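Novice: The amino acid sequence is not available; the structure is as follows:
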């Protein structure tokens, strides 16, 4: 963890941001009169949506489309308020 004073941070902000962005520094603390007042840290990358696909693979039994759709009429009747 690097600590820089606020004057240095103002005059070399691009260099400090690049250091955090590239991972050379995990965080940079900015201090005023020797007291820490702010932290410069990288923003966590957004989770890759493509990695979520198949998250539950193998947890449920496989079924055919006909088996999956077998209860459609019964479910529709329940939504329409008809007794089972």
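Specialist: Right, received. Where do you want to start? In this text the structure is predicted, and so the values were computed from the model without any measurement.
Novice: Please make it C-alpha for all contacts and neighbour counts, starting now.
Specialist: Noted.
Novice: got the residue ranges for the helices in the protein?
Specialist: In the chain, the helices defined using DSSP state H lie at 6-11, 13-22, 65-69, 72-79.
Novice: buried ones in the longest one?
Specialist: Of the residues in helix 13-22, those with enough neighbours to count as buried (16 or more other Cα atoms under 10 Å) are 16, 17, 19, 20, 21.
Novice: Structure two is appended below for comparative analysis:
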């Protein structure tokens, strides 16, 4: 992790961004105190999940969207 001042980053922002792209984490200081951190983002997986990945592993019950029974509702409400 590298510590640099606001003035330093102003003078060479593109160079610091390239260093971050290479994997470095940079902490920016103002008045000797850290104010921000620039670090590489977590790379998202390249492949998307296939549609129907868990097909057949569970079944949605027919009453899924029916109102909850009164006893359960009262428990949620703390009665």
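Specialist: Everything's here; your move. Quick caveat, the model's predicted, so the values are computed rather than measured.
Novice: Work out the TM-score between the chains.
Specialist: After superposition, the two chains reach a TM-score (TM-score structural alignment, normalised by the length of the second structure) of 0.58; 58 aligned residues with a Cα RMSD of 2.8 Å.
Novice: sorry, back to before: can you check which of the helices of the first structure gets nearest to residue 33 of the first structure?
Specialist: Among the helices of the first structure, helix 6-11 comes nearest to residue 33 of the first structure, with 8.5 Å by Cα to Cα.
Novice: Could you list the buried residues of the closest one?
Specialist: 6, 9.
Novice: With the second structure overlaid, report how far that helix is off on average.
Specialist: Mean deviation of helix 6-11 of the first structure from its aligned counterpart in the second structure after superposition (mean Cα distance after the TM-score superposition for the first structure): 0.5 Å.
Novice: which helices and strands sit right next to that helix?
Specialist: If contacts are counted by 3 or more Cα pairs under 8 Å, 6 or more residues apart in numbering; DSSP states H and E, helix 6-11 of the first structure sits against strand 28-32.
Novice: Give me the mean distance between the strand it packs on and the second structure.
Specialist: By mean Cα distance after the TM-score superposition for the first structure, the fitted strand 28-32 of the first structure averages 0.2 Å away from its aligned residues in the second structure.
Novice: which part of the second structure lines up with that strand?
Specialist: Strand 28-32 of the first structure corresponds to residues 26-30 in the second structure, going by TM-score structural alignment.
Novice: Take the buried residues of helix 13-22 of the first structure and lay them out in CSV including distance to residue 49 of the first structure.
Specialist: Converted to CSV, the buried residues of helix 13-22 of the first structure look like this (distance: Cα to Cα, whole Å):
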residue, distance to residue 49 of the first structure
16, 30
17, 27
19, 27
20, 25
21, 22
